[in-house]
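In: generate coordinates for the sequence data below:
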Amino acid sequence: MNVNYVRYGALYFAAMVVLAGVSVMMTRVLGFGFPSGAASIIPPMAAALFEGQQAGRAGARPSGRALWAVAFAMTGVAVLINGAIAAIFLSMAETRALLSQVPLRYFTGIAALLIAAVLLVNRFFFGIGLKSGLAKGTK
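Out: Below you'll find the predicted structure:
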């Protein structure tokens, strides 16, 4: 099965940028922002769904173990992207001052929960996209 992780990363990042823009617009127009939980889940959902459709159209029929391997690799891409963004923000003194008020174990726990959520979203939405792509490919 051939999964394009660069395309997954590009779609993931594009979805993050679009959701950030939507959140800013919502804050200015409606007075409240986009829910952060949804902003954490929608980018991997969209990217995994698209990649699953592409793999399905190519005729891939992976086992459950292969689906989990793809999900772990996709989650690694997401962690790398978010790590790069975090490194940029941590280079700012204001961000470091704000984060110094939060105990590291809380920050680490939240990050671990988000990574686990992204893993599950990648696994299940890649599978949904795969089924969709297989159905479209056979017609």
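
In: going by C-alpha atoms from here, please, whenever you check contacts or count neighbours.
Out: Noted.

In: residue 69: what secondary structure?
Out: helix (DSSP: H, G, I helix; E, B strand; the rest coil).

In: how close does it get to residue 62?
Out: Distance of residue 69 to residue 62, computed by CA to CA, to the nearest Å: 10 Å.

In: to compare against the first, here's the next sequence to fold:
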Amino acid sequence: MHVNLIRYGLLWMAASVAMLLLGLLLAQFGVEMPAGLATVLPPMFASVLEGMRIAQATRAPLSGKAAWVNAAAMTGVVAVLTVVQLPLYWNNPVVVEARQTVPILFLTGVCVLLLAVILMVNRLFLGHGIKLGLKRLQE
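Out: Predicted coordinates:
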């Protein structure tokens, strides 16, 4: 069973927009969200929901290899959606400053590291979502 990548992408985008709006709202009160939260929470949310859907459809856990394949595909969706969003924030003053002051090789390394973190989050929470879904089915 494979993850519905379109639904995963939509869930990820919805969670990302919600994080953005929450960050703007909190900024009005002088509160800042941790930077890593916006990287980890959207794939966490989308992976759990997709895992629960897989559990409903298959009524069995995924094998380790299938779970990794699905997590890698979900990470690919995040990478593609991030590239699609790039023009939206390319001229943001913070991004412009980073592009001008930080070497491109270092920025590339950070992006690869973030994708590795997202892969791990996807794999961990896909399995967690499947377990939650199976537990819900047993009740």
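
In: show me the contacts for the most centrally placed residue in structure 1.
Out: Here the mean C-alpha position of structure 1 is nearest to the C-alpha of residue 44 (CA atoms, centre = their mean), at a distance of 2.6 Å. Counting by CA atoms under 8 Å, 6 or more residues apart in numbering, residue 44 of structure 1 makes contact with 12, 78, 118, 121, 122.

In: just the ones of those residues in helices?
Out: Those of the contacts of residue 44 of structure 1 mapping onto helices are 12, 78, 118, 121, 122, per DSSP state H.

In: list the contacts for the closest residue to the fourth one other than its chain neighbours?
Out: Closest residue to residue 121 of structure 1 apart from its sequence neighbours, by CA to CA, 6 or more residues apart in numbering: residue 45 at 5.9 Å. Residues near residue 45 of structure 1 by CA under 8 Å, 6+ apart: 121, 122, 125.

In: just residue 77 of structure 2 next, same as before
Out: Neighbours of residue 77 of structure 2 in contact, by CA under 8 Å, 6+ apart: 5, 9.

In: how close does it sit to residue 61 of structure 2?
Out: With CA to CA as the criterion, residue 77 of structure 2 and residue 61 of structure 2 are 22 Å apart.

In: the corresponding residue of structure 1 for residue 41 of structure 2: how many residues sit nearby?
Out: Aligning on TM-score structural alignment places residue 41 of structure 2 opposite residue 42 in structure 1. Using other CA atoms under 10 Å, residue 42 of structure 1 has 17 other residues around it.

In: touching, residue 42 of structure 1 and residue 13? I think so.
Out: No: taking contacts as CA atoms under 8 Å, residue 42 of structure 1 lies outside contact range of residue 13: 11.0 Å.

In: so which residues of structure 2 form strands?
Out: Assigned by DSSP state E, structure 2 shows no strands.

In: what about the contacts of residue 45 of structure 1, which one has the most neighbours?
Out: That'd be residue 122 among the contacts of residue 45 of structure 1, by other CA under 10 Å, with 31 neighbours.

In: kindly provide the distance from the closest residue to residue 16 of structure 1 other than its chain neighbours to residue 22 of structure 1.
Out: Excluding the flanking residues, the one nearest residue 16 of structure 1 by CA to CA, 6+ apart is residue 43, at 5.8 Å. To residue 22 of structure 1, residue 43 of structure 1 is 13 Å away according to CA to CA.

In: the more surrounded of those two?
Out: residue 43 (26 against 14).

In: now do the contacts for that one.
Out: Contacts of residue 43 of structure 1 by CA under 8 Å, 6+ apart are 11, 12, 13, 14, 15, 16.

In: switch the cut-off to 7 Å
Out: Neighbouring residues of residue 43 of structure 1 by CA atoms under 7 Å, 6 or more residues apart in numbering: 12, 15, 16.

In: these, buried ones only, as a PyMOL selection?
Out: Selection of buried members from the contacts of residue 43 of structure 1 for PyMOL, criterion 16 or more other CA atoms under 10 Å:
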select buried, resi 12+15+16
